[in-house]
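Novice: quick one, what's the 3D model for this:
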Amino acid sequence: MLLSLPLLVAATVLPLQEAAGTSPEIRAEDIARRIQTLSSDAFGGRGPGSQGETTTIDYLIEQFQAMGLEPGGEGGGWTQPVPMVELTPEASPKSRFVGPGGEATELMHGRDVVLWSEQLGGEISVADSEVIFAGYGIVAPEFEWNDYAGLDVKGKTVLVMVNDPGFATQDPALFRGNAMTYYGRWTYKFEEAERQGAAACLIIHDEAAAGYGWTVVDQSWSRPQLQLGGDVKERSLRVDGWISGDAATSLVAAAGQDLAALAAAASTREAKSGPLPGVTFFTSFGNRMQRVTSANVVAQRKGRTKPDEYVLVCAHWDHLGTREGSEDEDNIYNGAVDNASGSASLLELAEAIAAQETAPARSILFLVTTAEEKGLLGSKYYAENPIVPLAKTVCGLNIDVANTLGPMKDIVVVGYGASELDQDLAAMALAQGRTIVPEASPEKGYYFRSDHFSLAKVGVPMMYMGEGTVSVEHGEEWVTRKKAEFTRRHYHKLSDEYDPSWDLGGAVEDVQLFHGLVNLWANEPRGREWSADSEFRAAREKSLRGR
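Specialist: Have a look, this model is predicted:
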């Protein structure tokens, strides 16, 4: 059970003032300089496996060395090698669906569909594959839900919707209502389709349900795909993909059915999935495989009295790299906000921790991960191959995107209520005159979209915070408008570049907050726990029993 806030305030503010030591100044100009460096063209968009990775890793190691931190990687070094394979379609897939009367409708890659394959290479094809509408593509016994009940999809193409029925109906009795569960994530859809033996899985894109527009789908998946080397295996699911709402509507109409009606029916407990009579799917493309070794960068400050116990701080260094194009075009995805700003904040925090005259009781591990943009691969590899035993990792926080909009009256907790860490944050924020608030759009599944999730799945209590919602200077509506503008104009686009007009005063406040939290967790005698109803509590208890 979580401590009450009044008791925790008393327990928290004192260690912030007395146990943390004297913090060096955390400055906006230092954060700005680091963002500007990491997002410069010289870093090539920080694509894993590229020359930009080498430049990025050299810079991070140089920064940690200058701070006087110790290496925390494998073999006493600064890195943890992450073996991966890169899978690249050799040409745009040729795709079509054929209706009951034999009429063919061509599907344009990038406009109608975005397809890829995790097969190990060679020619990828799905031919004359019966199309089956499988609702949300979910099998969730705890929610008494099975979209595949009574269906034989082996060797066939399944058409599924993104998110889960709770979002579609806004019914709190279905799944978790408006808040997305892992069953709503695209990764789960493909995993379940493979378990069911499907040959192809097409997720119907809907911007509200997915949490991002079609441009993000095209930009993120129309490029070489990475997966962990340990995951390399032949798969029954030969083709993964997204299909636009318009193309899916046409496909369903070819079978004489209405997509909106199917979607509405699929959101009820009487959901009816089934074949689209007479409709088949075809696609063919080559898949080239290349082995790639990337790396997480790892630094540490050893603890004073409990050096074998750790608090973990992570941020991902990678972005989308450089696209092919003519030399007179801008082809570099600089990723200034996502996530040069998060990496810069981690470095600023690490510098403050390193400069403390007195080391904290526990050690602090700074983990700067690779391939977050490719499916949280760097953090997933660390979680499966931890340098510090999971049972000895007390808790941690993830920094993904810094606040560039100035000081805020609040700070957002993504996954609010999951653990005791929320109340630690509430007390620290109160000392700054701020409040904590839950994320406004839990239906978008942000909790499953950054590196803390990899650690949470193996039981480590992890905190993930977003920028605030109410600007001290401009109010709430202005912040909402600015965030929507960034998502629409810059998220995962070439235009995510450093802007000298940013107000990093809010980022400074956040790093100061992180500094207090990390010192609290590293100095307070007891560890931290998941909430009683957390889906991650069982994994934590299992790791603690095994230590």
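
Novice: going by C-alpha atoms from here, please, whenever you check contacts or count neighbours.
Specialist: Noted.

Novice: wait, a strand at Pro277?
Specialist: Yes: counting by DSSP: H, G, I helix; E, B strand; the rest coil, Pro277 is located in a strand.

Novice: let me see the contact set for the closest residue to it other than its chain neighbours.
Specialist: Distances taken as C-alpha to C-alpha, 6 or more residues apart in numbering put Ala255 closest to Pro277, at 5.6 Å, once the chain neighbours are dropped. If you count contacts by C-alpha atoms under 8 Å, 6 or more residues apart in numbering, Ala255 has them with 99-100, 276-279.

Novice: would you do the same for the sequence below? I want to compare the two.
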Amino acid sequence: MFSNNKMRVGFSALSFLAVAACADTGSVEKTAADRAESFSASRIEADVRFLADDTLKGRDTGSEGYRISANYVAAEFAQLGLKPAGENGGYFQEVPFKTAKLDVESAAMSVTVNGEEKTLTAGDDFYMSGDVNVPSGDVSGDLVFVGYGIHAPDLGHDDLTGVDLEGKIAVLIGGAPTSFNSEIRAHHGSSTTKKKELARRGVVGTLVVSTLAGEKRRPFSRLKKYLGSESFDWVAPEGTDDGTPRITASAAISHDVARMLFEGADMSFDDVLAEAEEGTPKAMPLMTSASIKRDSILSDTFHSPNVLAVLEGSDPELKNEYVVMSAHLDHIGVSEHAKGDDKINNGALDNASGVAVMMEVARAYVRSGERPRRSILFAAVVAEEKGLLGAEYFAKFPTVAKEQMVANVNVDMPILLYDFADVVAFGADRSSLGPVTAEAVGSIGVALSPDPMPEEGIFTRSDHYRFVQQGIPSVFLVTGWGPSVDGKDGGAIFREFLGKTYHRPHDSLDQEINYQAGAKFAYVNWLILNEVANADERPRWNAGDFFGRTFGGLGVDASEAR
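Specialist: A predicted model of the protein is given here:
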């Protein structure tokens, strides 16, 4: 690890290089080779070494270490001469957060089976968590089983139409059928998606039970240790509540409790689970009822910023449109119970490397003296590790006109441990960003590979997805799993990182980070960003694409789909 003195020397060197480069805007790079060489491995290394130093204590949202990292990025944006795009003429969009913990002592649930009321035990029979935006709920009602609780008639799956749900508590199976495309399954399997639709139909509470495979993978008994744990969420600005109905009390239940709730029903719970394996459990009323009570213990509001800056476009008209480049600046902080002496999760590759790549793209524009036709908005966002919260806040409450954000290029956790020869571009095949991405990577001899882990639904699991949910076409690149230029097995290295390093203290500067691969990755992202920023037309969703249809209109131009 670098000492504080060495860290200061690295920062000073970085500042000198950037200032010197900015002063030399008279020579504009013209060839691809010249451009590639202008992306500096040493500058990326300097950024990563600062952001992943122990001094910042893992950059946890709301922490002093995160604030220092945000100041560092804002200072670099200012030094480059980028326009502030935050609030009040500055670089920060201060995101208001609260934390919520379940008040375990007051949490209560009872069920009535065959006329007999039975009191259940938190942790053993049911599990709840606190909620920032819906802190309390106290509901009672008859139970209705609703299968997976999914309304997706366009996919030939509808658990809800024709089911009387007004005033009811819905019992549902977690997740979504495995027959769904993995990315679509992630959307429909989300509790947020389900609760929104169920609340619209009058449901007052939900009880969620896992599938056979889910129970085997993550037994219900493991949840008990998380009772009373802290959850994060942003707090909506005043006057932005649209009055959408919300479910106020929800719980996960054990398989044993579920069996009890199905007593007297047309099918047993075990038969329903078997049907769920085929993806076709049928909705039906249950002969039981329940009461659920939940209260949350809320923290005071605190703030942690997104860092936002704009490189203004050169076209008099198109400069009012923005291509957003995002990278999350936060990590998970300190793990007091981590094995060994090192408790700090430095997040060198998750995502100091991604922020460094984004900053190097900004420098490349400033050094060249060239401005694309559209403006580029650089966004170092907070609270990705808490549930993509900083990106969600910005996408919902942007500091520029939402309809003028035409695309998002996201950088998250590039595994810079090998000289990659291929990349995976999540989301590229869903919009006109696909051909742009293919041409960009191909122009420098990098292959475009398919998703190597489709079962993980990665498309919905990084910050770009919050832009997708606002109807904005997005692409998210990661280093590929194929054989690397330097003869390494990229897939094996990536898998080992996920299994042994991801979200652990080992994601530190002790790794053999290939900063030259970082420079190449910055160039690849610049190529995509630059093509979108200079194109005559803004990106379009592919006709009929699920996410374009769900969030951006029925396969039409994104500008018509807000």
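
Novice: thinking again about what came up before, and which of the contacts of Ala255 of structure 1 is nearest to Phe133 of structure 1?
Specialist: Among the contacts of Ala255 of structure 1, Leu276 lies closest to Phe133 of structure 1 (C-alpha to C-alpha), at 6.6 Å.

Novice: the closest one and Lys156 touch, don't they?
Specialist: No: Leu276 of structure 1 is beyond contact range of Lys156, at 11.5 Å (criterion: C-alpha atoms under 8 Å).

Novice: list residues touching both of these two?
Specialist: Joint contacts of Leu276 of structure 1 and Lys156 (C-alpha under 8 Å, 6+ apart) are 130-132.

Novice: so which of these sit within strands?
Specialist: 130-132 (DSSP state E).

Novice: now the residue lying farthest from the centre of structure 1: closest residue in space that isn't a chain neighbour?
Specialist: Here structure 1 reaches farthest from its C-alpha mean at Gly101, the gap being 43.0 Å by C-alpha atoms, centre = their mean. Spatial nearest neighbour of Gly101 of structure 1, excluding adjacent residues (C-alpha to C-alpha, 6+ apart): Gly278 at 7.9 Å.

Novice: from Thr487 of structure 1, how far out is that neighbour?
Specialist: For Gly278 of structure 1, the distance to Thr487 of structure 1 equals 40 Å [C-alpha to C-alpha, to the nearest Å].

Novice: Pro15 of structure 1 now?
Specialist: 38 Å.

Novice: who's more crowded, the two?
Specialist: Pro15 (18 against 15; other C-alpha atoms under 10 Å).

Novice: so that one is in which element?
Specialist: helix 5-18 (DSSP states H and E).

Novice: highest neighbour count among the ones in strands among the shared contacts of Leu276 and Lys156 of structure 1?
Specialist: Going by other C-alpha under 10 Å, Val131 tops these with 27 neighbours.

Novice: tell me who's in contact with it.
Specialist: Taking C-alpha under 8 Å, 6+ apart, one finds 156-159, 275-276, 279-281 in contact with Val131 of structure 1.

Novice: thinking again about what came up before, mean shift of the following helix or strand past the helix holding Pro15 of structure 1 relative to structure 2?
Specialist: Later in the chain than helix 5-18 of structure 1, the nearest helix or strand by DSSP H and E is helix 28-38. Compared with structure 2 after fitting, helix 28-38 of structure 1 deviates on average by 3.1 Å (mean C-alpha distance after the TM-score superposition for structure 1).

Novice: what's helix 28-38 of structure 1 in contact with?
Specialist: 56, 336, 340-341, 343-345, 348, 498, 504-505, 507-508.

Novice: matching residues in structure 2 for the helix or strand following that helix?
Specialist: Downstream of helix 28-38 of structure 1, the first helix or strand assigned by DSSP H and E is helix 51-67. Using TM-score structural alignment, helix 51-67 of structure 1 corresponds to residues 64-80 of structure 2.

Novice: post-alignment, that stretch versus structure 1, mean distance?
Specialist: Stretch 64-80 of structure 2 sits 2.0 Å off on average (mean C-alpha distance after the TM-score superposition for structure 1).

Novice: quick one: buried residues of that stretch?
Specialist: Neighbour counts using 16 or more other C-alpha atoms under 10 Å place 65-67, 69-74, 76-77, 80 of stretch 64-80 of structure 2 among the buried residues.

Novice: now do stretch 334-350 of structure 2
Specialist: 334, 343-350.

Novice: from these, which is closest to Glu197 of structure 2?
Specialist: Asp350 (33.8 Å).

Novice: how about that closest one, what's its match in structure 1?
Specialist: Using TM-score structural alignment, Asp350 of structure 2 lines up with Asp338 in structure 1.

Novice: and Gly482 of structure 2, by the same measure?
Specialist: Checking TM-score structural alignment: Gly482 of structure 2 goes with Val470.

Novice: was I right to think its match contacts Met408?
Specialist: Yes: between Val470 of structure 1 and Met408 a contact is recorded at 5.5 Å, counting by C-alpha under 8 Å.

Novice: who's more crowded, these two?
Specialist: Met408 (26 against 18).

Novice: quick one: the more buried one from Ala315 of structure 1, how far?
Specialist: Counting by C-alpha to C-alpha - Met408 of structure 1 and Ala315 of structure 1 are separated by 22 Å.

Novice: burial of Val458 of structure 1, as a residue count?
Specialist: 20.

Novice: so what's it closest to, chain neighbours aside?
Specialist: Ala539 (5.6 Å).

Novice: ok, the one you found touching Gly459?
Specialist: Yes: with contact defined as C-alpha under 8 Å, Ala539 of structure 1 and Gly459 form a contacting pair (4.6 Å).

Novice: with neighbour numbers in mind, choose between those two.
Specialist: For Ala539 of structure 1 versus Gly459, the count of surrounding residues by other C-alpha under 10 Å is larger for Gly459: 26 against 14.
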